[in-house]
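Asks: I would like the atomic coordinates for the input below:
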Amino acid sequence: MQDIQLKVFSETGRLKQVVVHRPGPEVDIMVPDMMEQLLFDDILYGDLARREHDVFRQVLERVADEVLDIQDLFVEAMDSEGTKLAFIEDFRRLVDLQDESANLLRDMAPADVAQALITGIPWEDTLGHTHWQKRFDYTVRPIPNLLFMRDPAAVVGHGYNINFMATWAREREPLILSYVFRHHPRLRHLKETDRLFDQLTPLLKGEIRMPQSLEGGDTLVLSERVLAVGCSERTSADAVYQLAESLRQDHHRGEGTFDTLLMVLMPKIRSAMHLDTIFTRTSEDECLIYPPFFTDDSRELLNVVKFDLRHASLHTSTEPNLLRALRGCGMDLRPIRCGGDNYIMQQREQWTDGANAFCLAPGVIVLYGRNRATAEELARAGYQVTLARDLLADPAIDLLDGRKYAVLLESSELSRARGGPRCMTMPLSRD
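Replies: Prediction:
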């Protein structure tokens, strides 16, 4: 197989390679007592969630050259005993893993290690028998949020971020992604300087004690020059400053094209946990927005700190909102309203990820079908609103025929997990 060449300079370029994760047994074993700890608002019906995700993947495959699953990539990255053992030692340092669990993992084949790290290791497997106090607990807890591949890492230009998660429930995911980027046969060609942000490695080496969180849902590559990053419930201002400085150094060496980073100052609320829950791109000159945070007549406008990356040190200025800041960067985007003009529908549909669209190509997006008012707004903006099942049943529909498409996914289960189509994807390469 050919090396994977990282290339993401927009949110809208035709999708070439993308990583997802099909929800597996890790969602089937979740009980109500786990929900708050594992960041879910409900438990999922796993079989239906998998069917919905399979349809989502088939829609991606109508445009993308490759749709890859992170579990497969992780197994392939651990193609030597040394890599597997090194991962287990790093995992042990990260989560203070018990000796018994570490020994179990050491004795497993790579595919079994990957499965155990995703679905968890129950206490009874560690103890060798069932203990009445531990019968529903895990020495290694499941990570059902791996479904949301957007967050633990991000490709930015020709480089990538190994993010650091704000919550312990997801602390394992960036470690998995770090090993994939460093050890997968198709990614081993990447250089250390290609890693733009990484708090995990210095933490494991004992060089820092208080890592700053940065998550991929807050990272939007808007052009070859402009990056937008949310300062949110999940991403800290210090992490954004560190990323800005890394990009400035990249630009100073002549290795990077980004000259502007826009930090969007967001409320620290669960309904808007990431920037992509309130703002996503849909075409080269359009975006999908949650209106209360972006329209000029709103009292909830989100201010922006603009970082100029072209100098010997970071230069900052402020803008009243993101759309105006983008106009100053030469990007005059026409906003499409999540939920339409009705404030109640705006709130309801933003909560169910109505603003979280994912671009397969310019003007070709995927979003949850339950957000009907948003779909009507897209239709008024000239999008051909198409059900995913109708698209897959008709091979004559060409999503790259030059028209604009909004493909609606059935999502009665996936939407319960609090993430939309963009959340479920990590693009590696776009045109």
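
Asks: okay, CA-based contacts and neighbour counts for the rest of this
Replies: OK.

Asks: show me where the stretch 201-350 of the chain has its helices.
Replies: Counting by DSSP state H, counting those that start in this stretch, the stretch 201-350 of the chain has these helices, from start to end: 237-252, 322-328, 343-351.

Asks: tell me the most buried of those helices?
Replies: When these are scored by mean count of other CA atoms under 10 Å, the highest mean neighbour count falls to helix 237-252 (a mean of 20).

Asks: of all the helices of the stretch 201-350 of the chain, which lies closest to Ile29?
Replies: Nearest of the helices of the stretch 201-350 of the chain to Ile29, taken as CA to CA: helix 343-351 at 25.1 Å.

Asks: ok now the closest one, how far from the chain's centre?
Replies: Averaging C-alpha positions (CA atoms, centre = their mean, to the nearest Å) puts helix 343-351 22 Å from its chain's average.

Asks: and what of stretch 272-289?
Replies: 13 Å.

Asks: second input sequence below; structure requested for side-by-side comparison:
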Amino acid sequence: MNSTYHSEYLQLQSVFINPVENAFVSDLKLQEEWEGLNYLSQPNYNKAIKEYKAFEALLLKSKLKVNHFPINEAVKIDAIYCRDASIATNLGMILCNMGKGGRINEPVLHRQEYLKSNIPILGEIRYPGTLEGGDVAWLDETTLAVGHSYRTNEEGILQLKSLLEPKGITIIVAELPHYKGKADVFHLMSILSPVDKDLAVVYSPLMPIKFRNELIRRGFQFVEVPENEFESMGCNVLALAPRQCIMVEGNPVTQAGLEAMGCAVTTYKGEEISLKGGGGPTCLTRPLLRSY
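Replies: Predicted coordinates for the structure are as follows:
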């Protein structure tokens, strides 16, 4: 069995997550932090625990290794969206430098756990560079797409290139639009979720033309998310294996589009853990090893 960290869609073998009890911690912490972090409203702690347990059960059902980030007083509730603080590569993890000020301590938490788990660290993005994992997606084993956004700046992209291009990795930059501005959570993976080597869920109205055309040139077909399912995270789809997907419930058109392309789709209720904080299943996970 061959394995790689350079995939968004191969059979997932191991993953890090940050459960509600460790990230949200308590109703008091949620009350103190949700507004400053631009959540739509305060998540309900007890409901969030139930939602998260159901979400984690979907991962465990696939018999993959699930690792937990521990509780850490230095990070805020956004730490539940653990994809953003690091990037997985075959050469080691890359620690990000968060573009959202309230999340600046999350890469330190990731570093501690990777070292504890004997997972090597390739490097880190340093000030004045910023880069968040939600802006980064593997298109194939030697091609990494990165969004230039309000969370990921040009200096961060240059540092990412310096770490990976000498190792034979091609970096494709997608110039993301202003959309709702600096305060909004808008990453490359807000508009792109690869679910197979030649299939991606996309929201074309916000996709850069050059980048969209490059995906087509590479042979990708698209499941197009309708406008009324964009805010409900129709475009945020986690592949556990090729065309085996998890998504937030309440996006029937996108789900039907995936199923029409031969995908098996499982949904979870994400009102508290996803919709209010702007983070779907890809955001809730830091995938590591995948196999083929």
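
Asks: just to revisit the earlier point, identify whichever of the helices of the stretch 201-350 of the first structure lies nearest to Thr167 of the first structure.
Replies: helix 237-252 (14.7 Å).

Asks: what about stretch 121-139 of the second structure, start to end distance?
Replies: 22 Å (CA to CA, to the nearest Å).

Asks: just the buried residues of that stretch, please?
Replies: Neighbour counts using 16 or more other CA atoms under 10 Å place 121-125, 129-139 of stretch 121-139 of the second structure among the buried residues.

Asks: roughly how far does the alignment partner in the first structure of Asp140 of the second structure sit from Ala406 of the first structure?
Replies: The equivalent of Asp140 of the second structure in the first structure is Ser223 (alignment by TM-score structural alignment). As for Ser223 of the first structure, its distance to Ala406 of the first structure is 22 Å (criterion: CA to CA).

Asks: which one's more surrounded, these two?
Replies: Neighbours per residue (other CA atoms under 10 Å) separate Ser223 of the first structure from Ala406, with Ala406 holding more: 27 against 21.

Asks: quick check: the more buried one is in a strand.
Replies: Yes: per DSSP: H, G, I helix; E, B strand; the rest coil, Ala406 of the first structure lies within a strand segment.

Asks: enumerate every residue touching it.
Replies: Counting by CA atoms under 8 Å, 6 or more residues apart in numbering, Ala406 of the first structure touches 363-367, 375, 378, 383-386.

Asks: hmm, back to that, to Asp41 of the first structure, which of the helices of the stretch 201-350 of the first structure lies closest?
Replies: That would be helix 343-351 among these, by CA to CA, at 11.6 Å.

Asks: and the next element down the chain from the closest one?
Replies: strand 358-361 (DSSP states H and E).

Asks: what is the corresponding segment of the second structure for whatever helix or strand comes next after that next one?
Replies: Using DSSP H and E, the helix or strand that follows strand 358-361 of the first structure in sequence is strand 364-368. Taken onto the second structure by TM-score structural alignment, strand 364-368 of the first structure occupies residues 244-248 there.

Asks: quick one, which of the helices of the stretch 201-350 of the first structure is nearest to Pro144 of the first structure?
Replies: Once the helices of the stretch 201-350 of the first structure are compared by CA to CA, helix 343-351 is nearest, at 19.7 Å.

Asks: how close does the match of Asp140 of the second structure get to Met331 of the first structure?
Replies: 9 Å.

Asks: any idea what sits nearest the match of Asp140 of the second structure, other than its immediate chain neighbours?
Replies: Ser10 (4.8 Å; CA to CA, 6 or more residues apart in numbering).

Asks: Pro176 of the second structure -> the first structure?
Replies: Wrong residue type there; residue 176 of the second structure is Leu, not Pro. Per TM-score structural alignment, Leu176 of the second structure is aligned with Met266.

Asks: grab the nearest non-local neighbour of Glu215 of the first structure.
Replies: Asp151 (4.8 Å).

Asks: surely Val221 of the first structure is in contact with His158?
Replies: No: Val221 of the first structure is beyond contact range of His158, at 11.5 Å (criterion: CA atoms under 8 Å).

Asks: shared neighbours, those two?
Replies: With CA under 8 Å, 6+ apart, Val221 of the first structure and His158 have common neighbours Val8.

Asks: Tyr81 of the second structure: neighbour count?
Replies: 27.

Asks: what residue of the first structure matches up with it?
Replies: Aligned partner of Tyr81 of the second structure by TM-score structural alignment: Phe148.

Asks: tell me the contacts of the nearest residue to that match once chain neighbours are set aside?
Replies: Using CA to CA, 6+ apart and skipping residues adjacent in sequence, the residue nearest Phe148 of the first structure is Met424, 4.3 Å away. With contacts defined as CA under 8 Å, 6+ apart, the neighbours of Met424 of the first structure are 20-21, 147-150.

Asks: and Leu139 of the second structure, by the same measure?
Replies: 7-8, 145, 194, 197.

Asks: ditto for Leu59 of the second structure
Replies: Applying CA under 8 Å, 6+ apart, the residues near Leu59 of the second structure are 66, 240.

Asks: what helix or strand does it sit in?
Replies: Going by DSSP H and E, Leu59 of the second structure is part of helix 45-61.

Asks: against Arg372 of the first structure, how distant is Glu66 of the first structure?
Replies: Look at Glu66 of the first structure and Arg372 of the first structure: by CA to CA, they are 30 Å apart.

Asks: next: Gln115 of the first structure.
Replies: Gln115 of the first structure is 37 Å from Arg372 of the first structure, by CA to CA.
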